[in-house]
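Engineer: Here's my sequence, what's the structure:
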Amino acid sequence: MKPKPKRVATKKILELLAEMYPDAHCELDFRNPFELLIATILSAQSTDRQVNIVTKGLFERYPQPENYIDLTEEELAKEIRGLGLYRNKSRNILQTCKILTSQYGGRVPESRAALEALPGVGRKTANVVLSNAFDVPALAVDTHVLRVSNRLALADSENPLEVEKQITRRVPRKEWTDTHHRIIWHGRRVCAARNPKCEVCDLLPYCWYGKNHMEPLTKSSHGK
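Structural biologist: The predicted model follows:
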């Protein structure tokens, strides 16, 4: 594999992503900050599609933090059993709902520090809630953002926090949230972990991974 370039056409990549995914948005279903918080906690090691199936009934039965207070971990675990790590998520959600009810009047706090103090909430979840529920510019780094940003050379790290820092240094603050969504959409629709569709990707001329991935395939086909 060839080394990554020292310079990358960040502006052109961002322009193309905007053209490719003009409607990119959070694909978790939610109606308020609380639902987004719970859905994002549930999304760890689960797809948004799986989470949306589970939360459709969950949010109808338990729409507010106080509705969870009397549930046992086993009862909530049954509600979310179709998702990965459901037992840990059940415990964290119940503890979080108790804190929201006792300390915040049932509302989701709007500060990063307060969000990250909640059980089951790390920096990625806090960034998702801040940007999508409260319109605070933030760039959450999930597996898609980690993979795609490294392939495009927008970042050069396997550490999510370092990737976030590198991307936010390149991208204007007002574009952090949209860039987050566009990169995720690209990762889900084109730049898959396995068998990325480099041959149909509009970003190929600016993608160090794509150009180096396609080159050996082209040589192999010509060699037959």
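
Engineer: contacts, neighbours, all on C-alpha from now
Structural biologist: Noted.

Engineer: Find the residue at the geometric middle of the protein.
Structural biologist: When C-alpha atoms, centre = their mean is applied to the chain, the residue found nearest the centroid is D142 (4.4 Å).

Engineer: Am I right that it is in contact with P160?
Structural biologist: Yes: applying C-alpha atoms under 8 Å, one finds D142 in contact with P160, separated by 7.5 Å.

Engineer: so the residue nearest to the residue nearest to the centre of the chain when sequence neighbours are not counted is in which element?
Structural biologist: Excluding its sequence neighbours, the residue lying closest to D142 (C-alpha to C-alpha, 6 or more residues apart in numbering) is K124, at 7.0 Å. Assigning secondary structure by DSSP states H and E places K124 in helix 123-133.

Engineer: Then S102?
Structural biologist: Using DSSP H and E, S102 maps to helix 86-103.

Engineer: Over to A140?
Structural biologist: Here A140 is assigned to no helix or strand, by DSSP H and E.

Engineer: here's the other one to compare against:
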Amino acid sequence: MDDAVSRLPRKAPPALHGTAREPRRARRMSAAQAASFIQALAEANPEPKPELNYSNPFTLLVAVVLSAQTTDAAVNKATETLFPAAPDAAAMAALGAEGIAPHIRRIGLWQAKAKNVAALAQMLLERHGGQVPRDREALEALPGVGRKTANVVLNVAFGENTMAVDTHIFRLGNRTGLAPGDTPREVEDALVKRCPPELLRDAHHWLILHGRYVCKARRPECWRCVAREWCNYRDKVSGPTAA
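Structural biologist: So this is what the prediction gives:
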């Protein structure tokens, strides 16, 4: 996952919208198209789950913070040793940045992340009794936590109908016409409005997995897309090329 996209300027760089061969954004889907698109993803994956490993709201929060600008697989490898050593805020604060660092050296930005995780653990102890707050403002006040991370925690840990927009969902929203927007917040707001209410809680998972494994950045695998008939992407790829 990647919270860096939430700090993009108003006009996002062209690379976030696609390559030179593809339009900056597709024509906006109709409300009926959007509902059918999301429904198709839902039917193909009835019980979506996050790919980050966690055991409680605290370890979920830490895993999402660590996942910025790196892969979930890399984070899961790091937390295999980190979480047994520090399963809660008190233990993580006791480790401190120096104790956290050896566990996460192989992931991107590990030095800054070690400092953030130690600091957020300490802040949880001081302000929230060591518990992860169920409050957006309080979450976003924690070191290393932006809107996307707060949305993931509110959604996964507390069951709220939030939409966490990372680079995959931002790209997918523009490429398909599902929710075109210049900023992650514009895409988020459009998705919340256009998603059938009963599907909103899981929609983040369907969309991020679809963007990660099918509607890929460099070459979308349109021939595998279960929602292809409702997608407004102009340059659909008909099949894999020979190696």
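
Engineer: care to give me the TM-score?
Structural biologist: Put the two chains on top of each other and the TM-score (TM-score structural alignment, normalised by the length of structure 1) is 0.89; 216 aligned residues with a C-alpha RMSD of 2.0 Å.

Engineer: Where in structure 2 does the helix holding S102 of structure 1 fall?
Structural biologist: Matched against structure 2 by TM-score structural alignment, helix 86-103 of structure 1 falls on residues 110-127.

Engineer: With structure 1 overlaid, report how far the matching stretch is off on average.
Structural biologist: Here the mean offset of stretch 110-127 of structure 2 against structure 1 after fitting is 0.8 Å, by mean C-alpha distance after the TM-score superposition for structure 1.

Engineer: How far does that stretch sit from its chain's centre?
Structural biologist: Distance, stretch centre to chain centre, for stretch 110-127 of structure 2: 20 Å (C-alpha atoms, centre = their mean, to the nearest Å).

Engineer: which residues in structure 1 does stretch 68-77 of structure 2 align to?
Structural biologist: Going by TM-score structural alignment: stretch 68-77 of structure 2 matches residues 44-53.

Engineer: picking up where we left off before, counterpart of the residue nearest to the centre of structure 1 over in structure 2?
Structural biologist: Per TM-score structural alignment, D142 of structure 1 is aligned with D166.

Engineer: Okay, its match and G173 of structure 2: tell me how far apart.
Structural biologist: According to C-alpha to C-alpha, to the nearest Å, D166 of structure 2 and G173 of structure 2 sit 11 Å apart.

Engineer: where exactly do the strands run in structure 2?
Structural biologist: With strands called from DSSP state E, structure 2 shows none.

Engineer: Need the residues that contact stretch 103-117 of structure 2.
Structural biologist: Identification of contacts with stretch 103-117 of structure 2 by C-alpha atoms under 8 Å, 6 or more residues apart in numbering yields 62, 65-66, 69-70, 74-75, 78-79, 81-82, 92, 96-98, 100-101, 143-144.

Engineer: what distance separates whichever strand or helix holds H222 of structure 1 from the centre of its chain?
Structural biologist: H222 of structure 1 belongs to helix 208-223 when assigned by DSSP H and E. Centre-to-centre, helix 208-223 of structure 1 and its host chain are 30 Å apart (C-alpha atoms, centre = their mean).

Engineer: need the helices for structure 2, in chain order.
Structural biologist: 31-44, 57-66, 72-85, 89-104, 110-128, 136-140, 147-156, 167-176, 184-194, 200-213 (DSSP state H).

Engineer: and the shortest one, which stretch of structure 1?
Structural biologist: What it means is helix 136-140 of structure 2. On structure 1, the counterpart of helix 136-140 of structure 2 by TM-score structural alignment is residues 112-116.

Engineer: what number of residues lie near A94 of structure 2?
Structural biologist: A94 of structure 2 has 14 neighbours, counted by other C-alpha atoms under 10 Å.

Engineer: L61 of structure 2 now?
Structural biologist: Based on other C-alpha under 10 Å, the number of other residues close to L61 of structure 2 is 23.

Engineer: And for T176 of structure 2?
Structural biologist: Other residues close to T176 of structure 2 by other C-alpha under 10 Å number 25.

Engineer: Also the one 3 residues further on?
Structural biologist: A total of 28 residues lie near A179 of structure 2 under the criterion other C-alpha under 10 Å.

Engineer: Identify the residue spatially nearest to it, adjacent ones excluded.
Structural biologist: Closest to A179 of structure 2 by C-alpha to C-alpha, 6+ apart is G173, at 4.4 Å.

Engineer: do F30 of structure 1 as well
Structural biologist: Going by C-alpha to C-alpha, 6+ apart, F30 of structure 1 has L36 as its nearest residue, at 5.3 Å.

Engineer: ok, the one you found - contacts?
Structural biologist: Residues in contact with L36 of structure 1 (C-alpha under 8 Å, 6+ apart) are L28, D29, F30, V129, A133.

Engineer: at 10 Å instead, please
Structural biologist: C26, L28, D29, F30, L42, V108, T125, V128, V129, N132, A133 (C-alpha atoms under 10 Å, 6 or more residues apart in numbering).

Engineer: Can you name the two of those residues that sit furthest apart?
Structural biologist: C26 and V108 (18.2 Å; C-alpha to C-alpha).

Engineer: Counting neighbours around each, name which of the two comes out higher.
Structural biologist: The neighbour count for C26 of structure 1 versus V108, taken as other C-alpha under 10 Å, is higher for V108 (24 against 19).
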